[in-house]
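Asks: Have a look at this fold, sequence not included:
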């Protein structure tokens, strides 16, 4: 099963960190990346630019509203993600616990990637089978 780990925390820039802190951060993330790749679990893992770089799009009918910044005004912002292939939720929990993100009270959310086969099965015999590929 595929799961998306999303990393939330109080937004702060790494540029405020000392060179030693930056090196330690990249080292620990490199170790996480190496471990997940060695286990065959890693699909993708990336950090995201801060909320200042976000653009939000809202569509209502023919009206498209584009605003600068993230969707919600909160102290915690989405900082990055890891897309993993795991056997079950327990394995996802193990990887989430091993991310360097979980220091300093940050939060990791685990969310399964949607399995579209359940929808395809519902379309069988309806003539709409080609709608999901």
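Replies: That came through, no problem. On a predicted model such as this, the values are computed, not experimentally measured, just so you know. Numbers count the residues shown, from 1 in each chain.
Asks: From here on, just use CA atoms for contacts and neighbour counts.
Replies: Noted.
Asks: Verify the contact between residue 83 and residue 40 for me.
Replies: No. Between residue 83 and residue 40 there is no contact under C-alpha atoms under 8 Å: 11.7 Å.
Asks: can you pull out the strands in this protein?
Replies: With strands called from DSSP state E, the chain shows them at 2-10, 42-47, 55-60, 63-68, 76-85, 107-112.
Asks: Redo those as CSV? Include distance to residue 28 and mean neighbour count.
Replies: Formatted as CSV, these follow (distance: least, C-alpha to C-alpha, whole Å; neighbours: other C-alpha atoms under 10 Å):
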stretch, distance to residue 28, mean neighbour count
strand 2-10, 15, 21
strand 42-47, 13, 15
strand 55-60, 30, 10
strand 63-68, 32, 10
strand 76-85, 15, 20
strand 107-112, 16, 17
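Asks: Alongside the first one, take a look at this:
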């Protein structure tokens, strides 16, 4: 089954981190990504640009409303993701716990609802 590991961190803390600390964090993510790939669990993963680069879109009454920047003001922001393949939720949680963000922020482990399953459930 596929899972998303959604990485939440404090953007301001990361932006203000010392260069040495930033290099350590990047090295930890590099090692984590390599471990995922070697295990065969890795499907995809990317870091996201800061929330100031985000655009939120909402359709209300047939009209498109666009909001630049983050939609909500929160302590932690969605900073990146990994999509992994895992045998079960326990294995996905183990990978989430190994993610460097689990010690500085939050890693949300969420099963992917495959479209084929969704369509079948709706019929």
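Replies: Sure, I can see it. Computed from a predicted model, the values in this text were never measured in an experiment.
Asks: circling back to that earlier point, need the strands of the first structure in a markdown table (columns: distance to residue 19 of the first structure).
Replies: Output for the strands of the first structure, formatted as a markdown table (distance: least, C-alpha to C-alpha, whole Å):
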| stretch | distance to residue 19 of the first structure |
| --- | --- |
| strand 2-10 | 20 |
| strand 42-47 | 18 |
| strand 55-60 | 30 |
| strand 63-68 | 31 |
| strand 76-85 | 20 |
| strand 107-112 | 24 |
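Asks: Of these, which is nearest residue 118 of the first structure?
Replies: Across the strands of the first structure, residue 118 of the first structure has its closest neighbour in strand 107-112 (14.0 Å, C-alpha to C-alpha).
Asks: quick one: that closest one to the second structure mean distance?
Replies: Comparing strand 107-112 of the first structure with its match in the second structure after superposition yields a mean distance of 0.8 Å (mean C-alpha distance after the TM-score superposition for the first structure).
Asks: Could you do stretch 28-36 of the first structure as well?
Replies: Mean for stretch 28-36 of the first structure is 0.5 Å (mean C-alpha distance after the TM-score superposition for the first structure).
Asks: Pull out the buried residues from that stretch.
Replies: Within stretch 28-36 of the first structure, the residues that qualify as buried are 29, 32-33, 36, counting by 16 or more other C-alpha atoms under 10 Å.
Asks: Stretch 11-26 of the first structure now?
Replies: residue 25.
Asks: Any idea how far apart the tips of it sit?
Replies: 18 Å (C-alpha to C-alpha, to the nearest Å).
Asks: Great, nothing more from me.
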